[in-house]
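In: Sharing a model that was predicted from the sequence below.
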Amino acid sequence: MAKVDGTFLYIGTYAGEAAARDDYAIVKDLHTDGAVGTYDAAVITKDSSGKVHVNKDEMATRHGGWGGAAAGAVIGILFPPAVIGTALVGGAIGSIGGHVWRGLSRSDVKELGELLDSGEAALLVIGASTLEAALDKAQLNAEKHIAKELGVSTDDVDAAVQEAASEIN
């Protein structure tokens, strides 16, 4: 059973970017319909040189409240900076990443990284534990996926996002 204030992480892999974007649109619709609370999501792709690119629709993530910072923190944990081809949320990643990192074991990080390596594109969604039931019901079309309750409260992530935002502004 998911914790009421817990943080949930979903990563699915896809044969192509278009399929990942289709599921990304489903997640945005779930939020619009009120099925999920605070969340952040990104489509992740790799180019032919192995660089990781993070593709986001910034308007959608603003509605989630975390504004790209939570997904950026997870990506920063899973990939070394040298392979990330897209600028992430800078200093916010360190603060938020610390909270997310506490919710993941080393084996979780390895498993998530290997999953991302197995597909051409991926969808990463992180948010309130209400995501779990909503994503199950939506039946996303990932070829493979991992879903994890992180063991860190959304309040902790919210506080880290607010702190990082105040440091940027």
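Out: That came through, no problem.
In: Please make it C-alpha for all contacts and neighbour counts, starting now.
Out: Noted.
In: mind listing what's buried in the host helix or strand of T45?
Out: Using DSSP states H and E, the element containing T45 is strand 39-46. Applying a neighbour-count criterion of 16 or more other CA atoms under 10 Å, one finds 39-46 buried in strand 39-46.
In: farthest-separated two in these?
Out: With CA to CA as the measure, no two of these lie farther apart than Y39 and K46, at 23.1 Å.
In: thinking again about what came up before, to the chain's geometric centre, what's the distance from the following helix or strand past the strand holding T45?
Out: As assigned by DSSP H and E, the chain's next helix or strand after strand 39-46 is strand 52-55. For strand 52-55, the distance from its own C-alpha centre to the chain's C-alpha centre is 12 Å (CA atoms, centre = their mean, to the nearest Å).
In: second one coming, line it up with the first:
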Amino acid sequence: MYALAQILAVQGVEPALPNGLRLVGKEYHAKSFQVLQSVVVASPSWSSDPGVMQWLVPEPGLKTGDLFKGGSCDTPAELIAHFRTLPAARTSRGIFITNEVTHLDDMAVAQDELSDYQKTLVTNPEWMAGRRKSIQELVAACEKEKIDLWINVNLGAKKLRFRKLTR
């Protein structure tokens, strides 16, 4: 089961991909969550307030249990400012959001991956609308800054898939 947060990862340079990450058509596929641990990771919170999405920014290379050690960003602008401080080797592919529920191909399949708390949130239309609005604000900020933004379309510790949100 995943921690009560979504994960956002900033990918490495082309053409080298972390072992286990590959481009398939218009999607990136990661063979496991561990593939993303070698990159910079950030995590939007799972606050019950539909208007709150804080981006937690742990240090790179932390283990799964340590993902929430580090700083945080309260807005897309702060997250992008943090992104801009990172080496080009980590940012050339853009930002990858994982463990998010707003863009899943099949929410019913994801139910086994969610905690009871998360299930309560995702069934709240106001919470889901606030979540989508926060993601759209990040999309707009990334488009303005010409940063690719990818989001997961499935949940699970294996075979993660990401679809591009920016143009």
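Out: All right, it came through fine. Just so it is clear, the structure is predicted and the values come from calculations on it, not from any experiment.
In: quick one: TM-score?
Out: The TM-score (TM-score structural alignment, normalised by the length of structure 2) is 0.27; 80 aligned residues with a CA RMSD of 5.4 Å.
In: Check which helices and strands the strand holding T45 of structure 1 sits against.
Out: Other helices and strands packing on strand 39-46 of structure 1, by 3 or more CA pairs under 8 Å, 6 or more residues apart in numbering; DSSP states H and E, are helix 17-32, strand 52-55, helix 58-64, helix 69-78, strand 121-128.
In: Point out the most buried one among the ones you listed.
Out: strand 121-128 (a mean of 27; mean count of other CA atoms under 10 Å).
In: Just list what the helix or strand hosting W150 of structure 2 packs against, helices and strands only.
Out: Using DSSP H and E, W150 of structure 2 maps to strand 149-152. Using 3+ CA pairs under 8 Å, 6+ apart, the elements in contact with strand 149-152 of structure 2 are strand 95-98, strand 158-164.
In: Return the most buried member of the ones you listed.
Out: strand 95-98 (a mean of 24).
In: Tell me the buried residues in the next helix or strand after that strand?
Out: Next helix or strand after strand 95-98 of structure 2 toward the C-terminus (DSSP H and E): helix 107-110. By neighbour count on 16+ other CA under 10 Å, the buried set for helix 107-110 of structure 2 is A110.
In: And stretch 121-137 of structure 2, by the same measure?
Out: Those would be 121-122, 127-128, 130-132, 134-135, for stretch 121-137 of structure 2 by 16+ other CA under 10 Å.
In: surely G70 of structure 2 meets V57?
Out: Yes - counting by CA atoms under 8 Å, V57 is a contact partner of G70 of structure 2 at 5.7 Å.
In: neighbour-wise, which of these two wins?
Out: V57 (23 against 13; other CA atoms under 10 Å).
In: a helix runs through the more buried one, doesn't it?
Out: No - counting by DSSP: H, G, I helix; E, B strand; the rest coil, V57 of structure 2 falls outside a helix, being strand.
In: Setting aside sequence neighbours, what's the nearest residue to it?
Out: Of all residues not flanking V57 of structure 2 in the chain, A42 sits nearest, at 4.2 Å (CA to CA, 6 or more residues apart in numbering).
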